[in-house]
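> Here you go, sequence then predicted model.
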Amino acid sequence: MIKKWKKSGPEKVILEKFGKFSKRQYFVDPRDGSKQEYIFVGEQNSVGVVALTKDNKIILTEQFMQAANEVLVEVPAGVIDKGETPLMAVKRELEEETGYGSKNFKEIGKFMRSTRSIPTCSYCFLATDCKKIKNPKIDKEEDLGVIIKPFKNWVKEIEKGKTLDCLSVIATFLAEKHLKDE
């Protein structure tokens, strides 16, 4: 049976900036007692939302994503600020990025992007009956647009690999399954 590895010594922050981090942690391999070094990279925990209007259209964002070096269409998403719950964060992000809001949010799943090296959890939500409530409040580092299209068209685009964002892909398929099961 596989045993849990114990941490050896404190975690050391190598770099921390803009909510992103790089950390070093040593672990003891229980099989032979050797000390192994691991480097973790990541960011604060995050949220993403499949936000649907009353007529089943999805509200998406379009923005240049530096790591992908491409303009991508994605579900509204962002980091969970200190002191926020995932639900508080997803409501704030949807409003800030799109100007839409909803009274109907449901957490439909969560995942880690890489369980060996990225200790960051992403929470997926479904919001239904979304309505425009104000103008978006975009962060100065973001150049962001809002796209609204039929949910079924977005699912087809995801199936064809039209986005590289794993949070968007996972949240979309979790939402699709949830909607079919209702």
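In hand now; what should we look at? Keep in mind it's a predicted model, so treat the numbers as computed, not measured. Numbering: from 1, shown residues only.

> C-alpha only now, for contacts and for neighbours.
OK.

> Are we agreed that L179 is in a helix?
Yes: under DSSP: H, G, I helix; E, B strand; the rest coil, L179 falls within a helix.

> Give me the contacts around the lengthiest strand in the chain.
Assignment by DSSP state E gives strand 118-132 as the longest strand of the chain. Strand 118-132 has contacts (CA atoms under 8 Å, 6 or more residues apart in numbering) with 40-54, 86, 90, 99-113, 167, 170-171, 175.

> Second structure follows, compare the two:
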Amino acid sequence: MNFKEPTVEKETIYHGRIIDVEKHLVSLPNGKTAYREVVKHNGAVAVCAMNPEGQVILVKQFRKPLEHALLEIPAGKLEVGEDREAAARRELEEETGYRAKTMQHIGDVYGTPGFSNELISIYFTNDLEKGDVNLDEDEFVKTVLYSLSDVEQAVKNREINDAKTLIAFQHLLLFYNHSK
């Protein structure tokens, strides 16, 4: 079976600051056509960071699409042409005031591939120094520190609903926790 859907026609129905929304008429493997709505995003980065005391640095922030706050690892969108690791370093310092001296790339994930091309690169660091918080004008976050046992309990209790944070916590619990 052919697992492709060539685009026959494409229309941009929204052009925004963070996303573009396109409507694609595609040719299906069975010869018929269908419409697909596609969200185009430049990509994002996220950082699972541990301070010198061994605490995981999280941020709590309100997420409008959900109408409530989430606890997440620090993250943010890529600027056009920006290097992913450089963006991760920038976001970590802007949101938490910590600067990473070294970073390890955990992996890249598509959060919602059914309708979006957003690729999130996730990094880990426990090699930090103090920097400066520099939030965007419209960004309001609270730093929250979790011990590794807090992380484990939060996962067990299903208190973390953010995919990138769950993936980072999996990395911590499977690899970091056992390598100490």
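Yep, that arrived. Note that the structure is predicted; figures quoted are calculated from it, not measured.

> Can you pull the TM-score for these?
Once superposed, chain against chain, the TM-score is 0.90 (TM-score structural alignment, normalised by the length of structure 2); 179 aligned residues with a CA RMSD of 1.8 Å.

> Of the contacts of strand 118-132 of structure 1, just the buried ones, PyMOL syntax please.
Provided next is the PyMOL selection string for whichever of the contacts of strand 118-132 of structure 1 are buried by 16 or more other CA atoms under 10 Å:
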select buried, resi 40+41+42+43+44+45+46+47+48+49+50+51+52+53+86+90+99+100+101+102+105+107+108+110+167+170+171+175
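
> The contacts of strand 118-132 of structure 1 in helices, which ones?
86, 90, 167, 170-171, 175 (DSSP state H).

> Can you lay out the residues you listed as a markdown table showing distance to R31 of structure 1?
Shown next, in a markdown table, are these (distance: CA to CA, whole Å):
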| residue | distance to R31 of structure 1 |
| --- | --- |
| P86 | 37 |
| V90 | 42 |
| L167 | 35 |
| I170 | 35 |
| A171 | 38 |
| A175 | 41 |
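
> of all those, which comes closest to Q36 of structure 1?
Using CA to CA, L167 is the member of those that sits closest to Q36 of structure 1, with 30.2 Å.

> if you skip the residues just before and after it, what's nearest to the closest one?
Leaving out its chain neighbours, the residue that sits closest to L167 of structure 1 by CA to CA, 6 or more residues apart in numbering is G48, at 6.6 Å.

> what residue of structure 2 takes the place of the one you found?
Using TM-score structural alignment, the equivalent of G48 of structure 1 in structure 2 is A46.

> what sits against that match?
Counting by CA under 8 Å, 6+ apart, A46 of structure 2 touches 73-76, 88, 91-92, 120-123, 164.

> If anything else comes up later, I'll come back, but that's it for now.
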